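In: A structural model of the following input is requested.
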Amino acid sequence: MNLIILEPEDFVAEDRVRLVDRRLVHARKHLKAAPGDRLRVGLLDDRVGEAEVLRIDREALELRVALNADPPPASSLTLAVALPRPATLEKVLQQGTALGIKRFCLFHCRRVEKSYWDASALAPAALRRQLLLGLEQSCDTHLPTIELHRRFLPFAEDRLASARTQGPVLVGDPLGATPCPLGLSGSATVVLGPEGGFIDYERERFAALGDALISLGPRILRVETAAVALLARLAQLPS
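Out: Below is the predicted model of the structure:
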């Protein structure tokens, strides 16, 4: 936790917060915080800054907060991922959020296990927790959004239609004929398939819709590895 994220309900006065949950545990156990120490904090969907520790014990952490800086700039990329197994989903959401992704799309395709759609990892609270972990890691405060698309064709043909008007749709696939570009500028949507890859029909639909099938090379990567590799390669870093 590189940033303690605050929410409006944490405030007990205009510039003071009281925390009693895992943020208290982290400050005591890992940061070894003591009265007078200064900690990095940020208000959810708002600014970042520092907070002075006024009190810390087993019951509560009380801070005096000053928010005076902007969080890191957001990525211009959207990440769409064929719904993976829950443990992988958690990694993708955390790592994608840490890399600045502000919109995730989770979609169904042939090789996605239907049972994944009933997993507790898709509960709103569970998804939010993974996003918060990514924000805490990267000192960001702006919570991403997550879209769920349970049918492949409506996702590929209808949902991505609006994305195509804003920038390219790049479909990551080991069989892709185009090497992944480096340093893409502007908006784009990155689409990743399941562990077993897209079936031929799905690849053909993306190609017919004008999407580029891009590759990182012949190695078969785990979804979470491919996501980080593609996002890092495509990222347009601020000057």
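In: From now on I want contacts and neighbour counts done on CA atoms only, so please keep to that.
Out: Fine.
In: For the residue most central in space within the chain, which non-adjacent residue is spatially closest?
Out: The centroid of the chain falls nearest to residue 97 when counting by C-alpha atoms, centre = their mean (2.5 Å). Of all residues not flanking residue 97 in the chain, residue 134 sits nearest, at 5.0 Å (C-alpha to C-alpha, 6 or more residues apart in numbering).
In: which stretch of helix or strand covers residue 203?
Out: Assigned by DSSP states H and E, residue 203 belongs to helix 200-208.
In: got the buried residues for that helix?
Out: Using 16 or more other C-alpha atoms under 10 Å as the test for burial, helix 200-208 gives 202, 203, 206.
In: From the contact counts, what lies against the next helix or strand after it?
Out: Remark: after helix 200-208, the chain's next helix or strand is strand 212-215, criterion DSSP H and E. When contacts are defined as 3 or more C-alpha pairs under 8 Å, 6 or more residues apart in numbering; DSSP states H and E, strand 212-215 packs onto strand 169-172, strand 178-179, helix 200-208.
In: Now do the same contact list for residue 151.
Out: 107, 108, 109 (C-alpha atoms under 8 Å, 6 or more residues apart in numbering).
In: what do you get for residue 210?
Out: Counting by C-alpha under 8 Å, 6+ apart, residue 210 has no contacts.
In: quick one more, to check against the first:
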Amino acid sequence: MNIVLFDNEQRVNDELVRLTSRQSKHIHEVIKMQAGERIRMGLLNGKMGYGEYLGHEAAAIRILSLNQDPPKPIPLTLVLALPRPNMLKRTLLNVTSMGVKDIVIVNSAKVEKSYWQSPVLAYENLQEILREGLEQAKDTLLPSLQLMPRFKPFVEDMIPQMVVGKRCLLAHPYNANVCPVALTESSVLAIGPEGGWNEFEVDKWSEAGFDQVHLGDRILKVETVVPTLLARLYPAGL
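Out: Just a heads-up that it's a prediction; the model follows:
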């Protein structure tokens, strides 16, 4: 945890923020912070700054300043075929930490139907994962996350509006071009399941204007592909 994120429900007043049990435990047991020390904090979807930790018993922080902007997001919408639940959690943590603010989880023919029944997909659990990603990256802007369990209606009805004015890339290693580097424009990136998109899905993406790209001859796991592609498309500092 590199920043303590709080929302308005945690405010005791204009100066005092009450910590959640998870936050209090982490600060006390992992960071081992002492009362009176300064700690980085931020309002969810708002400014960042610093506060004074009031100790484990108080489980609160006094706001000292909130006058810093969060890091600039990368201009990318990520469309991700639903991976295995454990991999989804790790991937969302990475994606959020790297600055993606628009995430769509979509179905694919090679996605196990049971994945859609996982408790990981519960709203509260997804929000907790996203917040952990923000805490890692010292960010406050919560990503938008949509679940789309029906592939065809999503690609036919929603993608046309989503891709206007953006570069469209489909991560698919067959009959593909080398993935571009250091984009300056906004983009939409679609990444398939472990077994890849099927022929019907590839055709639908192609009809929607997506260009197929690859990272070489090796077939990588989703949790490896996602951060690799993001770092290639939008290197840090650009």
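In: returning to what we had before: the residue nearest to residue 97 of the first structure belongs to a helix?
Out: Yes. In this structure, residue 134 of the first structure lies within a helix as judged by DSSP: H, G, I helix; E, B strand; the rest coil.
In: For stretch 213-225 of the second structure, buried residues please.
Out: 213, 214, 215, 222, 223, 225.
In: Looking at these, which is nearest residue 86 of the second structure?
Out: Ranked by distance to residue 86 of the second structure (C-alpha to C-alpha), those are led by residue 223 at 10.2 Å.
In: Using the three-state scheme, assign that closest one.
Out: helix.
In: Might you report the residue contacts of it?
Out: 87, 90, 91.
In: 7 Å instead?
Out: Contacts here follow C-alpha atoms under 7 Å, 6 or more residues apart in numbering; on that basis residue 223 of the second structure touches 87, 91.
In: ok, it to residue 97 of the second structure distance?
Out: 13 Å (C-alpha to C-alpha, to the nearest Å).
In: coming back round to it: weed out the non-buried ones from the contacts of residue 151 of the first structure.
Out: 107, 108, 109.
In: Kindly present the residues you listed as a markdown table, with separate columns for secondary structure.
Out: Below are these laid out as a markdown table (three-state DSSP):
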| residue | secondary structure |
| --- | --- |
| 107 | strand |
| 108 | coil |
| 109 | coil |
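In: Could I get the full set of strands for the first structure?
Out: For the first structure, the strands defined by DSSP state E occupy 4-6, 11-13, 16-19, 38-43, 48-56, 61-69, 77-82, 103-107, 145-149, 169-172, 178-179, 188-192, 212-215.
In: Next, the buried residues of stretch 71-80 of the first structure.
Out: 71, 72, 74, 75, 76, 77, 78, 79, 80.
In: Per the alignment, the fourth one pairs with which residue of the second structure?
Out: Same thing as residue 75 of the first structure. The alignment partner of residue 75 of the first structure in the second structure, by TM-score structural alignment, is residue 74.
In: Contacts made by stretch 18-31 of the second structure with the rest, please.
Out: 10, 11, 12, 33, 56, 59, 60, 61.
In: Out of those residues, which end up buried?
Out: Using 16+ other C-alpha under 10 Å, the buried ones in the contacts of stretch 18-31 of the second structure are 11, 33, 56, 59, 60, 61.
In: Farthest-apart pair in those, please.
Out: Largest separation among those by C-alpha to C-alpha: 11 and 33, giving 20.8 Å.
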